[in-house]
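1. sequence and computational prediction follow.
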Amino acid sequence: MATASHLTCLCGSIKEAGTLLTSQTLPVENDICHCNTCRYTTGSLGAWYVSLTGSPSEESLSNAIAYKTSEKYTRFFCKKCGCNAFLRSDRDGSWAACSGVVEMEQTEGMTGRLSVQKNISRVLSHIYVGDGKDGGIAPFLTKLGDRDVPCYNTMPGEDGAEVLKKRELQQLRETLLHQPASETRDRGEAIEASCHCGSCQLHIAPPPYEVWSNGWYVPKGDHNKYYARFCGCRSCRLTLGFTLQPWTYIPPSQIYTVNDEPIVFGPKARETTQIEKLKHYQSSEFVLRSFCIVCGATMYYQSFERPYIIDVSVGVLRSRFGNIMAGEWLEWDRGIVSKRNECVDEELVEAWLSRPTA
């Protein structure tokens, strides 16, 4: 088994020794939460954590911003790069770290595939799947390794908690995979993207594809939709805080403020204040990552080397139908995960890429 060496965000402002983890032996057993709060505060399609023995250091917390989402929990993210890092229970004072900030000893500095599967987590269940009409990604992750993973509509033990039946999961999968945009005219003239606190909001207009449109970001099927897929690269992981970053690829001409002003992209974005609480982090010479400085949600990514496309984080999209995966707007690629060689939750990747089972 692998061992956790340390915890870190991408910029390194938050860093802890692996000994802070309750267990340094990987994978760690946990559950994936699919609730609205976890998605809207992160930009991820779900949140899964690893428990800590106590509080992170004062140095790490001084470099983090605290955001209280309820009477139960306070979340902490890096004030420089936006990485979601910690979760504190305000009921019992316990701490957890976002699973994506864990670095594995056997994977550091490696870019090739290992003969041994890399997994930070061993997911045991999906909770709050009922927060989305489509169940989100949970229906695709019900067979992990050799075990069946149940999907709960809420939290086990809560009033009304139920396990989704196999036929219900199959129906949810089919709905996502076969939902033509042409049959969902009620989806609206634009789809909204909004963080949890509402400080960062975008409007995304429908695709502008013409007969001459080409490129890997154009869906192969329904051209009334945008292309979407997951990225497992280390940089995305350490700015999101979770191991799979969901992106949809939007031409910049289709992204507006709530006042219908075109968003400024490129190097000038750093000098422009269209959305007051949107902060930019330059993770490399040609890459700018943008997040909400109030609640920590990852909003979008841009590369100056491909200015014709912007990666918008799917976790902040607000489907009119309540669909987490926004199937009426997005066509998901289940044939590839970007930078799969850098993924550290290979079990989840394999389940997502496999054919749905009943």
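-> Yep, it's here.
2. C-alpha from now on. contacts and neighbour counts both.
-> Noted.
3. what residues does stretch 162-179 touch?
-> 134-135, 139-140, 150-154, 156, 325, 327-328, 331-332, 356-358 (C-alpha atoms under 8 Å, 6 or more residues apart in numbering).
4. do that again at 10 Å, thanks
-> Stretch 162-179 is contacted from outside by 125-127, 129-130, 133-140, 142, 150-156, 222, 323-334, 356-358, using C-alpha atoms under 10 Å, 6 or more residues apart in numbering.
5. identify those among those that sit within strands.
-> If you go by DSSP state E, those have 125, 126, 127, 330, 331, 332 in strands.
6. between those, which is closest to residue 212?
-> Distance to residue 212 across those (C-alpha to C-alpha) is lowest for residue 331, with 19.4 Å.
7. which residues touch the residue lying closest to residue 138 once chain neighbours are set aside?
-> Closest residue to residue 138 apart from its sequence neighbours, by C-alpha to C-alpha, 6 or more residues apart in numbering: residue 126 at 6.4 Å. Contact analysis of residue 126 by C-alpha under 10 Å, 6+ apart lists 30-34, 46-48, 135, 137-139, 141-142, 149-156, 163.
8. against that first model, consider the following:
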Amino acid sequence: MVSAEDVITQTANCLCKANIFTTNVPKSKLPLKGWACHCESCRHVTGALCTLVTSWPEKRASVDVSGLKAYSFSSRYDLLFCSICSTPIFFANKQETDKELGLLTGTLRNTPGDVVKITNHIFVGDTQDGGASMWLRKPNADGTEAKRYRERAETDKGESAEAVLSDWPPHNSLTGSEAKKEGPVPIWCKCKGVSLVWQPGSYNGIKDDELPWFVDPATHKALAGFCACESCRLFGGVDVWNWGFAELKDIRFANKQPGFPASSDALRALVDAKDPSIGTLTYFASSSDAQRYFCSNCSASVFYASDDRTFMVDVALGVLGASDGARAEGYFSWAYGGAISHLEENSGYWRYDLFDRVAKEGERWRIDRNYPKNWRRLAREKAAEKA
């Protein structure tokens, strides 16, 4: 018999709090064992660069998921998500209905202590460039490395070089921090209900002080970064969230139909009017001046828009189909090892230390690949020196 002192309450919920799940876990079972999946389907169904998943520690029959919408993710699994705010919460095996539910760990509330341990990365080969596995190589409090598999760990024969990835991909196979790609980038959710194209703008001839704030003056790439806020984490159900930035004037419908909105005000109006051109794109107002756009059919996070910068959106990097890989280094200037937005929200909780490890691994990646610090990081460090 486990005493009350030997258990800890774990709670998972969606962004809008319409769906809350609570269970008690023996402290001896912590940290919960989890894994990271980098497959194309997971990226395009969440908008994140990977999914982090563990088993929900409660019998499936005891979990009331009637408030969640089911999307047929594959022949084996349904994804269960909140239709109001988009948060994907569970993967449910539809062939073996007695199997535990797979929980997206980003939905767990912040608590002190060591809550999740990532043991392996699967389908890293789908990313082409390693994706988020580069800064999640040593994500655990005990310092252990999460093994990276090209495909599914349990089906790889043995642990050959072909199965377990170490120093992959090689530096010369990556676009790199300075080279820039010019071609269009598809934006699509898993079900293809949202299908757009981003053609990065040309800033040739524009003075540095006239560039949009998120454009690198040297490479003219857009900024890509890390966010640790609760809203972003719950929006896509993933602990480590990554955004890239784009001007709305550079986004169009994939079918070349004219009329994609050039401002966030116009985008919101088009969705509110239920214009069929917008497909399955909808939004949740996470605050009075912010809209989080997602696919109403499969849950994929797509955009974040704010009323104080109507000319642009934050783009969920997982829904991009860049030719050079999941991180799209040819289009984005990454602040590897730099500041993580809203880190302070996690102070005193387990994710604060997770983000510290993410930053350190990002810095290790940057140095090993001989990438320079990006301009935003250099500006912040210079300002800190003067303070």
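-> Happy to help now that I have it. The model shown is predicted, which means the values in this text are computed figures rather than measured ones.
9. TM between them?
-> Remark: TM-score between the superposed chains equals 0.85 [TM-score structural alignment, normalised by the length of the first structure]; 336 aligned residues with a C-alpha RMSD of 2.7 Å.
10. in the second structure, what residue corresponds to the residue nearest to residue 138 of the first structure?
-> With TM-score structural alignment as the criterion, the equivalent of residue 126 of the first structure in the second structure is residue 121.
11. ok, now how distant is that match from residue 309 of the second structure?
-> Residue 121 of the second structure is 36 Å from residue 309 of the second structure, where distance means C-alpha to C-alpha, to the nearest Å.
12. most centrally placed residue in the second structure?
-> In the second structure, the residue lying closest to the centroid (C-alpha atoms, centre = their mean) is residue 48, at 2.2 Å.
13. what lines up with it in the first structure?
-> By TM-score structural alignment, residue 48 of the second structure lines up with residue 44.
14. so stretch 311-321 of the second structure corresponds to what in the first structure?
-> The aligned range for stretch 311-321 of the second structure is 308-318, by TM-score structural alignment.
15. please enumerate the helices of the stretch 101-250 of the second structure.
-> With helices called from DSSP state H, counting those that start in this stretch, the stretch 101-250 of the second structure shows them at 230-236.
16. next, the contact list for the residue nearest to the centre of the second structure, please.
-> Counted by C-alpha under 10 Å, 6+ apart, residue 48 of the second structure has contacts 38, 42, 132, 233, 235-243, 300-302, 316-320, 326.
17. run the last query once more with 8 Å
-> Contacts for residue 48 of the second structure (C-alpha under 8 Å, 6+ apart) come out as 42, 236, 238, 241, 242, 301, 316, 317, 318, 319.
18. and the end-to-end length of stretch 70-82 of the first structure?
-> By C-alpha to C-alpha, the extent of stretch 70-82 of the first structure from end to end equals 20 Å.
19. tell me the residues of the second structure aligned with that stretch.
-> Counting by TM-score structural alignment, stretch 70-82 of the first structure falls onto residues 74-86 of the second structure.
20. can you pull out the strands in the stretch 101-250 of the second structure?
-> Listed in chain order, the strands of the stretch 101-250 of the second structure (DSSP state E, counting those that start in this stretch) span 102-104, 116-122, 147-149, 164-165, 185-188, 195-198, 222-227, 241-247.
21. would you mind measuring from the residue nearest to the centre of the second structure to residue 346 of the second structure?
-> According to C-alpha to C-alpha, residue 48 of the second structure and residue 346 of the second structure sit 19 Å apart.
22. just residue 303 of the second structure next, same as before
-> To residue 346 of the second structure, residue 303 of the second structure is 23 Å away according to C-alpha to C-alpha.
23. and those two? which has more neighbours close in?
-> The neighbour comparison of residue 303 of the second structure against residue 346 (other C-alpha atoms under 10 Å) goes to residue 303, with 23 against 19.
24. quick check, that one in contact with residue 316.
-> Yes - in this structure residue 303 of the second structure lies within contact range of residue 316 using C-alpha atoms under 8 Å: 5.9 Å.
25. quick one: map residue 199 of the second structure onto the first structure.
-> In the first structure, the residue matched to residue 199 of the second structure (TM-score structural alignment) is residue 205.
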